[in-house]
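>>> mind looking at a prediction? Sequence and model below.
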Amino acid sequence: MKETTMDRQLFARGNEGEWTNLGEGNRRRVILSTEELMLVEFAFEKGAIGAPHSHPHVQASYVATGSFEVTIGEHSEVLSAGDSFIVPSGVVHGVKALEPGRLVDSFTPHRADFLK
């Protein structure tokens, strides 16, 4: 049974959501999105880079699997499954996958550029 638009804002199933291939061993899928908040899963192959960038959104990220070198501003740390980080609005940040892994990111407000 297909969920309604309102239901999709409240619930998501693990096998739902279309993956977008970002190249260079990266892909993402929007899990849930409202105007105020967005939940996105990113998958990385070993050695893949999430290039340094910034955006006006506040981002909170959870390392679901794998390990990553995470750089936020001038600070870098290696984080593994179960760890998390927050990126304040406008701060340059990026990641390098030290092994295959997945990040689950939340953004507030939502990232309109991720929606088709």
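On my side now, so go ahead.

>>> only C-alpha atoms for contact and neighbour calcs from this point on.
Noted.

>>> tally of neighbours for Phe107?
If you count neighbours by other Cα atoms under 10 Å, Phe107 ends up with 21.

>>> ok, and the closest non-adjacent residue to it?
Take Phe107 and drop its neighbours on the chain: the residue closest to it by Cα to Cα, 6 or more residues apart in numbering is Gln59, 4.6 Å away.

>>> so that neighbour makes contact with Ile86?
Yes - proximity of Gln59 to Ile86 meets the contact threshold set by Cα atoms under 8 Å, at 5.7 Å.

>>> who has more neighbours, these two?
Neighbour totals were compared for Gln59 and Ile86, and Gln59 leads with 20 against 14 (other Cα under 10 Å).

>>> any idea which element the more buried one lies in?
Taking DSSP states H and E as the criterion, Gln59 maps to strand 58-65.

>>> give the other helices and strands that that strand contacts.
Counting by 3 or more Cα pairs under 8 Å, 6 or more residues apart in numbering; DSSP states H and E, the packing neighbours recorded for strand 58-65 are strand 75-80, strand 84-87, strand 101-108.

>>> in the shortest one, what counts as buried?
Yep, that's strand 84-87 we're talking about. Of all the residues in strand 84-87, those buried under the rule 16 or more other Cα atoms under 10 Å are Ser84, Val87.

>>> check which element follows that strand along the chain.
strand 93-97.

>>> could you check the angle strand 75-80 makes with that following strand?
Strand 93-97 and strand 75-80 are oriented at 40 degrees to each other (axes from the mean of the first three to the mean of the last three Cα atoms, to 10 degrees).

>>> another structure for you, compare them:
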Amino acid sequence: MTALVVDDCEDLRTCLSLLLITEGYSVKNASNGLIALQLLKERKIPLKLLITDYDMPEMNGGKLVEELISQNIEVKKIIILSGMNQNEAKIEHLLKKHPNIKFINKLITTQELLKHINN
């Protein structure tokens, strides 16, 4: 099982990666959507899980998800994280484009996040 964690905050990427490793995932990391998209194109990594922040420099998580969908890059489950309430409206249209996209506010416990990852 491969997961990709995309967030411009290195500490959060590290924490999420360690959590996923304990759940049996092989984890790749990227600091923004553009790097993540390049990684996926170059290595053709089949992904079971993508966890991405919405707000990032270069390419945000919303644009990353739109690019994955438009380029038919298969991802089994996508979780979009955001700590900013104003992004909820922007994310709503993405939820309709992929059957397995979830939006989660960053103020979440580890146990709650694991429920979303494993369901």
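Nice, thanks for sending it over. Everything numeric in this text was worked out from a predicted model, so none of it was measured.

>>> work out the TM-score between the chains.
The TM-score (TM-score structural alignment, normalised by the length of the first structure) is 0.28; 64 aligned residues with a Cα RMSD of 5.2 Å.

>>> relative to Phe44 of the first structure, which of the helices and strands packed on strand 58-65 of the first structure is closest?
Nearest of those to Phe44 of the first structure, taken as Cα to Cα: strand 101-108 at 5.3 Å.

>>> residue boundaries of the helices in the second structure?
For the second structure, the helices defined by DSSP state H cover 10-22, 33-43, 61-70, 87-95, 110-118.

>>> the ones you listed: which one's closest to Ile101 of the second structure?
It is, among the helices of the second structure and with distance given as Cα to Cα, helix 87-95, at 5.6 Å.

>>> relative to helix 61-70, how tilted is that closest one?
Angle between the axes of helix 87-95 of the second structure and helix 61-70 is 0 degrees (criterion: the same axes, to 10 degrees).

>>> buried set for helix 87-95 of the second structure?
Buried-residue list, helix 87-95 of the second structure, by 16+ other Cα under 10 Å: Asn87, Glu88, Ile91, Leu94.

>>> how about those residues in a markdown table, adding distance to Leu68 of the second structure?
Shown next, in a markdown table, are these (distance: Cα to Cα, whole Å):
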| residue | distance to Leu68 of the second structure |
| --- | --- |
| Asn87 | 19 |
| Glu88 | 20 |
| Ile91 | 15 |
| Leu94 | 11 |
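
>>> which of these lies closest to Thr110 of the second structure?
For the buried residues of helix 87-95 of the second structure, the nearest to Thr110 of the second structure is Glu88 (20.9 Å; Cα to Cα).

>>> check contacts around that closest one.
Phe103 (Cα atoms under 8 Å, 6 or more residues apart in numbering).

>>> next, the buried residues of stretch 12-30 of the second structure.
Buried residues in stretch 12-30 of the second structure, counting neighbours by 16+ other Cα under 10 Å, are found at Arg13, Leu16, Ser17, Leu19, Leu20, Tyr25, Val27, Lys28, Asn29, Ala30.

>>> neighbours of the closest residue to Ser76 of the first structure other than its chain neighbours, just the number please.
With sequence-adjacent residues excluded and distances taken as Cα to Cα, 6+ apart, Ser76 of the first structure is closest to Val70, at 5.4 Å. A count of nearby residues for Val70 of the first structure, using other Cα under 10 Å, gives 20.

>>> swap in Arg43 of the second structure?
8.

>>> what do you get for the one 10 residues further on?
Other residues near Asp53 of the second structure come to 28 when the count uses other Cα under 10 Å.

>>> distance of Ile69 of the second structure from Leu50 of the second structure?
Distance from Ile69 of the second structure to Leu50 of the second structure, counting by Cα to Cα, to the nearest Å: 13 Å.
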